[in-house]
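J.: the following comprises the amino acid sequence and a computationally predicted model.
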Amino acid sequence: MSQTDLIQTDRFVLSAAEQAAIEHEREHYEDPRAASIEALKIVQQQRGWVPDGAIAAIGELLGIPASDVEGVATFYSQIFRQPVGRHLIRVCDSMTCYVAGHEALLAHLARRHGLTPGQTSGDGRFTLLPVCCLGNCDKAPALMIDEQTFGEVAVERLDALLEAFE
């Protein structure tokens, strides 16, 4: 595949690696729409999020309407349609974590780091996302940083946890 063969829409270009990975995934499905979630994950893995132009480019590559790709992208909360920080903080807001101190964690993140749910820190280091349940109720309050789960998180321990994630 040459550079001139790359899929480009609205000044958005899928890289050769993205295109090859998406085409490889496409081979696993009878219906190309089924590959759209994998295609979105491929773009997000490479770029950290899925820009608007990627939706049309994925649709073109898979031979499906961009609206089908957009429907998948907006359905799944783990597909990010806007830039996110280098690290994702997911604070559990289930009833158990709420009672155990969820609000104190959020207040500390807002006061100390300028983070509110759905926002990214000014330095691009962290994005704070609420999550319904992390399945860690016996160790509430719980949070995740990237793919690591932490339980019994006290406000006093929170800054030390964040320091490990540059």
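T.: That came through, no problem.
J.: from now on I want contacts and neighbour counts done on CA atoms only, so please keep to that.
T.: Will do.
J.: strands of this protein, start to end?
T.: Remark: strands assigned in the chain by DSSP state E are 8-9, 12-13, 87-92, 126-131, 143-145, 148-150.
J.: so Phe80 sits against Val50, correct?
T.: Yes - because the distance of 6.0 Å satisfies C-alpha atoms under 8 Å, Phe80 is recorded as touching Val50.
J.: so which of the strands of the chain comes closest to Val43?
T.: Closest to Val43 of these is strand 12-13 (C-alpha to C-alpha; 10.8 Å).
J.: so what does the closest one touch, helix or strand wise?
T.: helix 52-62 (3 or more C-alpha pairs under 8 Å, 6 or more residues apart in numbering; DSSP states H and E).
J.: okay, now the one to match up with it:
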Amino acid sequence: MAPLLEAARDEIRRLPTYYERRQSALLPALFVAQRELGWLPPQALQEVADLLDLPVSDVAAVASFYRFFFLEPPGRHLILLCTNLACLLNGAEGLRRHLEERLGVRPGQTTPDRAFTFRESECLAACHLAPMMMVDRERFGPLTPQAVDELLERYRAR
């Protein structure tokens, strides 16, 4: 894995100047590293730790706590299925099972062809679309299994 480019390292070095506590720069620094690399391999966690003068164990703990950081290479497309109350009451559980069947993976996994990473999300702030999901940064809903199949076909071709 290639190290971070110098521009990203400079951006991360500047982050602590915006906060009272150095640790407060950790989330933005992880976003910078993931933006550049697409995910956060162990070498990137170590580099962020070194740049912020933080223990790598703290950096790894934060990166593994938040679901929006990838500690393994993600697929080409990210599917986030909303599992909040409105979506659950409107059929999200059935959509989860349908996605598992169609993709051949469970939430938190990436398809063998690396086309999709499938995750559940507590809330995607679109209750009016329940049940809904996001593919990459695009919202879709209300969804049916047939609509999910059409979305998978469309995104797989991209």
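T.: Arrived safely, thanks for sending. Everything numeric in this text was worked out from a predicted model, so none of it was measured.
J.: now the TM-score, please.
T.: A TM-score of 0.86 describes the superposed chains when it is computed by TM-score structural alignment, normalised by the length of the second structure; 156 aligned residues with a C-alpha RMSD of 2.0 Å.
J.: for the strands of the first structure, could you give me a markdown table that also reports mean neighbour count and distance to Thr120 of the first structure?
T.: Putting these into a markdown table (neighbours: other C-alpha atoms under 10 Å; distance: least, C-alpha to C-alpha, whole Å) gives the following:
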| stretch | mean neighbour count | distance to Thr120 of the first structure |
| --- | --- | --- |
| strand 8-9 | 17 | 28 |
| strand 12-13 | 15 | 24 |
| strand 87-92 | 23 | 9 |
| strand 126-131 | 20 | 4 |
| strand 143-145 | 22 | 14 |
| strand 148-150 | 14 | 19 |
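J.: nearest to Ala56 of the first structure, out of those strands?
T.: strand 8-9 (6.6 Å).
J.: what sits up against the closest one?
T.: Leu14, Gly53, Ala54, Ala56, Ala57 (C-alpha atoms under 8 Å, 6 or more residues apart in numbering).
J.: rerun that using 6 Å as the cut-off
T.: For strand 8-9 of the first structure, the external contacting residues (C-alpha atoms under 6 Å, 6 or more residues apart in numbering) are Ala57.
J.: aligned counterpart of Met132 of the second structure in the first structure, please.
T.: Using TM-score structural alignment, the equivalent of Met132 of the second structure in the first structure is Ala142.
J.: need the contact list for that match.
T.: Cys92, Phe150, Gly151 are the contacts of Ala142 of the first structure under C-alpha under 6 Å, 6+ apart.
J.: export these to TSV and tack on distance to Ile37 of the first structure?
T.: Formatted as TSV, those follow (distance: C-alpha to C-alpha, whole Å):
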residue	distance to Ile37 of the first structure
Cys92	25
Phe150	28
Gly151	30
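J.: for the equivalent of Ile12 of the second structure over in the first structure, which non-adjacent residue is closest in space?
T.: For Ile12 of the second structure, the aligned position in the first structure is Ile22, judged by TM-score structural alignment. Nearest non-adjacent residue to Ile22 of the first structure, counting by C-alpha to C-alpha, 6 or more residues apart in numbering: Ala39, 5.2 Å away.
J.: how close does the aligned partner of that neighbour in the second structure sit to Ser121 of the second structure?
T.: Ala39 of the first structure maps onto Ala29 in the second structure, with residues paired by TM-score structural alignment. Here the criterion is C-alpha to C-alpha, to the nearest Å. By it, Ala29 of the second structure lies 23 Å from Ser121 of the second structure.
J.: ok, Pro74 of the second structure next?
T.: From Pro74 of the second structure to Ser121 of the second structure the distance is 16 Å (C-alpha to C-alpha).
J.: how about residues contacting stretch 102-115 of the second structure?
T.: Gly75, Arg76, Glu100, Phe116, Thr117, Phe118, Arg119.
J.: verify the contact between the fourth one and His77 for me.
T.: Looking back up the chat, that one is Phe116 of the second structure. Yes - using C-alpha atoms under 6 Å, Phe116 of the second structure is in contact with His77, at 4.8 Å.
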